[in-house]
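> Following is a predicted model, sequence given first.
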Amino acid sequence: MNSPSDERHLLAEADRRALAYVDGIATRPVFPPSSAIEALQAFDEPLPATGYPCEQVLQRLDDIGSPATVASNGPRYFGFVIGATLPAAAAAERLVLAWDQCASSFDNSPVADTLERIAGRWALELLGLPQESAVGFGTSATACTLACLSAARRSLLARQGWDFDGDGLAGAPAVRVVVSASCHITVKKALRILGFGTNHLIVAPTDAEGRVDPAQLPALDASTILCLQAGEVNTGEFDPFAELIPRAKAAGSWVHVDGAFGLWARASSSASLAAGVELADSWTTDGHKWLNTPYDGAMAICRDADALASAMNSDAAYASASKDAQKNLSLEFSRRARGVPIWAALASLGREGLRRMIDTHIRQARHLGARLQQAGYQVLNRVVLNQVLVRADTDAQTQAIRQAAQESGQVWFGPTVWQGRPAFRLSVSSWRTSDADIEALIELLVELKEQTPA
């Protein structure tokens, strides 16, 4: 058994190593070299019989593991919408770990319950969503989409007199689901897990920018869930909520919006991009994307607070709580206080700080798109948000440039497919990314295009 002094020494050593990692994040290869990846084989050993000393465990983790990390916490990672963790959020995460709270209810953690309620209220205010909405802090946008769509189906069935909790789905009235043709895979995953069946999803055609086309919207009724999105994953575009949602509401449908990263535009000077999104019934968004918080901090938001609380309720005789306790708003019963880093990020940024951060990323993305177009690249989207969708002269050149950029270690971004052909997607979302980092990316891509045959 380790003594309290041993524990303090170990935690101090972990902090020292963590700070050293962060201090070097700007100069670390954005994707690890092959030698660092090969060195990971040292971890592949039989389970120790007696265990290593704690300091040795930490040393091995850092010496072998740290060189093999992707520097997504740095300034030149453009692969996905993954924001580097803000200092206040990172510090809060460390303190929350020391608290070691089971943040399921007020009885288990008064401080977690209080801070998560405030974080939820602030998020609703910043996103311009109905203040009466319930906010459940879940592990991911996928998990939060599961929660929201569960509440949606249960509510639609209840309106038809069906007791979903007691009778399940056997013999239940059919619930239809309409999704965008560019629907994100996590929404499809949630629907598949919930048993809707991908072959039974009704697809709404989209326009050239990946937005649902109102003229081709499938028929809706009171047994329909309509899934829209704020921030198409390739183009960053928004479905025309102000036109689509009133039509869905008039038909009695439930509207869910996947806003994993794009919903944060509502807190920026470009809020009009998502005009009308507040009319929906439920929304999901993720902190680790554009809010720049640690992973494991997404939000399930539901206008009808009772609908989410009833669908997710997990009260027991030995562990009852208020209907808006986090264990009754999310999938998890035992859970960490994942909303506290979100509270810390919002408290440190404030309304104006968050607006400036998102505005900066949108400005940088637009500048990036314009410069690449001048250099002869095809920029395939309008660059309304933080996504820049790019193609070179040929498919082969596009793929070769992307691979060379990845291998350079200077930046990292990944491949995608747009309208049946290869492309690559540049996402700008880190608080660490400066204008100089954007210029370095442009310089590298211009150089690679000149060097790579079409």
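Happy to help now that I have it.
> For the rest of this, base every contact and every neighbour count on C-alpha atoms.
Noted.
> What's the separation between Ala311 and Val379?
43 Å (CA to CA, to the nearest Å).
> whoops, I mixed them up, Gln364
15 Å.
> for Val233, same thing?
Applying CA to CA, the value for Val233 to Val379 is 15 Å.
> do Thr224 as well
Distance of Thr224 to Val379, computed by CA to CA: 36 Å.
> With Asn234 instead?
Distance from Asn234 to Val379, by CA to CA: 11 Å.
> what about these two, which has more around it?
Higher neighbour count among Asn234 and Val379: Asn234, with 26 against 22, using other CA atoms under 10 Å.
> part of a strand, is that one?
No - with DSSP: H, G, I helix; E, B strand; the rest coil as the criterion, Asn234 is located in coil rather than a strand.
> Now do the contacts for it.
Residues counted as contacts of Asn234 (CA atoms under 8 Å, 6 or more residues apart in numbering) are Gln387, Val388, Leu389, Thr416, Trp418, Arg425.
> again, only using 7 Å
Gln387, Leu389, Arg425 (CA atoms under 7 Å, 6 or more residues apart in numbering).
> Pick the one among the residues you listed closest to Gln399.
Arg425 (11.7 Å; CA to CA).
> And for Arg211, nearest residue in space, chain neighbours not counted?
Counting by CA to CA, 6 or more residues apart in numbering, Asp239 is the residue found nearest to Arg211 once chain neighbours are left out, at 4.8 Å.
> let me redo that: Arg28
Nearest to Arg28 is Ala71, by CA to CA, 6+ apart, at 6.8 Å.
> Tell me where the longest helix sits in the chain.
Looking across the chain with DSSP state H, the single longest helix is helix 339-374.
> Report the distance from the helix or strand following that helix to the chain centre.
As assigned by DSSP states H and E, the chain's next helix or strand after helix 339-374 is strand 378-379. Centre-to-centre, strand 378-379 and its host chain are 26 Å apart (CA atoms, centre = their mean, to the nearest Å).
> putting a second one here so we can go through both:
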Amino acid sequence: MDIEALFRLAAQSAARFRNAVAERPHRPLRDYAGSVAAFDEALPEGPAEANALISDLAARADPGLHLMAGPRFFGWVIGGSHPVGVAADMLTSAWGQNAGNHTAAPSAAAVETVAARWLLQLLHLPGECSVGFVTGATVANFTCLAAARGAVLRRHGWDADARGLFGAPPITVLIGDDAHTTVFSALQFLGLGHDRVIRVATDGEGRIRADAFEEALSGVDGPAIAILQAGQINTGAFDDFHALIPLAKGKGAWVHVDGAFGLWASASLERRALAAGVEEADSWATDGHKWLQTPYDSGYAIVRDELAHRRAMTIAASYLPLAGEGERDPSHYVPELSRRARGFATWAMIRHLGRHGIADMIERNCKAAAAIAAILGERQDVRVLNEVVLNQVIVRFGTDGEAGDRLTQEVIAAVQKDGQIFVGGAQWRGRQVMRISVCNFQTDVHQAEIAAAAILSALGRVSAEVK
């Protein structure tokens, strides 16, 4: 096998895909059923020639690929997989390092150590925090809440890591009514239950109301975890950390912040005030494959109490080397032993963009979101429903009732079919909305103007058909 020719072929195919961004529609050309048919065949009985196989894979997959890396993909909060991060990830795959411990993969462990320090500095979080490199914010929330579960129970004389939850003092979990669904999943995975929580009332932007939070805390007696939010998934709103964190800590609660994309506001001088006080929490979850633009999968579980973090996650065995003073084993901070070396892409992206480049990108995206909202908001038949403080815009078309729901859904469908941009739908306060999430390094005000024009064009066509 000519490895160099094989890798070159794969890289050329990847580059062709990326270079065609301007010509491709922002939607797949083929649906799921067609994609299954394209790949479906009997189990191969013999080998396939490597180069022909890679070419065939690219050809079969291409029509079913979404342009998530495109500058006008606004359907979910998804970063653009920056080419520098992709290149670093290609090397990561080629190197084949199992990032379980520092002895087996010194460079993989070392790059996590440095990248973790850089992340804490970028996000203005305490330098003593530990960082686990996980698949994304879902597992980051799980990891942080596992540390929280162990810590709050140990304060009440129970070692959950050793004894489990059978017979343990009950943990009170307080969470905002508009928290992201993955946080509820993390609670489910941890045996804390996605319904066995105190849901705290929120305001019109999805922020926890301080009065409701204080009232909910008044009945807390025993182990407690409070889950706050930096960046509500529909509105981009931030909880009032200055008000809420002292209230929670006054009851001895561990405070965790789900900051999948919003925590990155701390890296921007112009947006940092949105997250003021977030550094006083006990743990934080965020993504790299959102605003740091790393390839999937990349997320960070950040915990102030490094010992609580390690107690919740460390996997020990007699055949594994021990970490000594000044050494760091990546597997001590994540729920995996064998895993890819995620730190290389993170290190490469931070090294490539630098502090100022990351801040500029975040601000560029936020200005693009504001531009879309401003253009759409000029129309009487379009309503922007949120304060556009970050990168999220939710809009609605037509009337308040069911007719407006139908019109909004039809406009979303028309935009997706057209393919010039991609947006998604959601429910907000019981009504259908179009959700626009700006989170790509290529998206600027010019792209925003194209996006707004595409939405208004779709609205015009749909409205004409209704009439």
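Sure thing, it's come through. This is a predicted model, so every value here is computed, not measured.
> before we move on, the earlier item: show me whatever sits in contact with both of Asn234 and Val379 of the first structure.
Leu389.
> how about the helices in the stretch 101-250 of the second structure?
Taking DSSP state H, counting those that start in this stretch, the helices of the stretch 101-250 of the second structure run over residues 106-123, 137-154, 160-163, 181-189, 210-218, 241-250.
> ranking those by burial, who's on top?
Compared across the helices of the stretch 101-250 of the second structure, helix 137-154 shows the largest average neighbour count, a mean of 26 (mean count of other CA atoms under 10 Å).
> In the first structure, which residues correspond to that one?
On the first structure, the counterpart of helix 137-154 of the second structure by TM-score structural alignment is residues 141-158.
> what about the matching stretch, how far off from the second structure?
Following the fit onto the second structure, the mean deviation recorded for stretch 141-158 of the first structure is 0.9 Å by mean CA distance after the TM-score superposition for the first structure.
> Do a quick rundown of the strands in the stretch 251-400 of the first structure.
254-258, 282-286, 298-302, 378-379, 387-391 (DSSP state E, counting those that start in this stretch).
> May I see these arranged in CSV, with distance to Trp122 of the first structure as well?
Listed next are the strands of the stretch 251-400 of the first structure as CSV, based on distance: least, CA to CA, whole Å:
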stretch, distance to Trp122 of the first structure
strand 254-258, 19
strand 282-286, 14
strand 298-302, 12
strand 378-379, 36
strand 387-391, 26
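> Could you check what's spatially nearest to Glu214 of the second structure, not counting adjacent residues?
Setting aside the residues directly before and after it, Glu214 of the second structure is nearest to Leu247 in space (CA to CA, 6+ apart), at 6.7 Å.
> ok, now how distant is the one you found from Ser218 of the second structure?
In terms of CA to CA, Leu247 of the second structure sits 10 Å off from Ser218 of the second structure.
> and if you look at Leu53 of the second structure?
63 Å.
> Ok, Thr143 of the second structure next?
Distance from Thr143 of the second structure to Ser218 of the second structure, counting by CA to CA: 28 Å.
> And for His446 of the second structure?
50 Å.
> Repeat that for Gly277 of the second structure.
22 Å.
> okay, which residue is most central for the first structure?
Residue closest to the average C-alpha location in the first structure (CA atoms, centre = their mean): Asp286, at 3.8 Å.
> quick one: what's aligned to that residue in the second structure?
With TM-score structural alignment as the criterion, Asp286 of the first structure matches Asp287.
> Over to Pro48 of the first structure?
For Pro48 of the first structure, the residue aligned by TM-score structural alignment is Pro44.
> what about the aligned partner of Gln12 of the second structure in the first structure, is that helix, strand or coil?
In the superposition onto the first structure, Gln12 of the second structure corresponds to Arg16 when matched by TM-score structural alignment. Put simply, Arg16 of the first structure is helix when judged by three-state DSSP.
> so who does the residue nearest to Arg28 of the first structure touch?
Ile25, Arg28, Pro29, Val30, Phe31, Tyr77.
> Give the equivalent position in the second structure for it.
With TM-score structural alignment as the criterion, Ala71 of the first structure matches Leu67.
> Kindly report the same for Gln373 of the first structure.
Gln373 of the first structure maps onto Gly377 in the second structure, by TM-score structural alignment.
> so its match makes contact with Leu385?
No - the criterion here is CA atoms under 7 Å, and Gly377 of the second structure misses it with Leu385 at 9.6 Å.
> out of those two, which sits in the busier spot?
Leu385 (19 against 15).
> where's the more buried one relative to Gln427 of the second structure, distance?
From Leu385 of the second structure to Gln427 of the second structure the distance is 12 Å (CA to CA).
> now Glu387 of the second structure: how far from Glu378 of the second structure?
Taken as CA to CA, the span from Glu387 of the second structure to Glu378 of the second structure is 15 Å.
> The two - which one has more neighbours?
The neighbour count for Glu387 of the second structure versus Glu378, taken as other CA under 10 Å, is higher for Glu387 (16 against 11).
> how about that one, what's its match in the first structure?
In the first structure, Glu387 of the second structure lands on Arg382 (TM-score structural alignment).
> Leaving out chain neighbours, which residue sits closest to that match?
Closest residue in space to Arg382 of the first structure, ignoring its immediate chain neighbours: Thr235 at 7.4 Å, by CA to CA, 6+ apart.
> What residue in the second structure is paired with that neighbour?
So, by TM-score structural alignment, Thr235 of the first structure is matched to Thr235.
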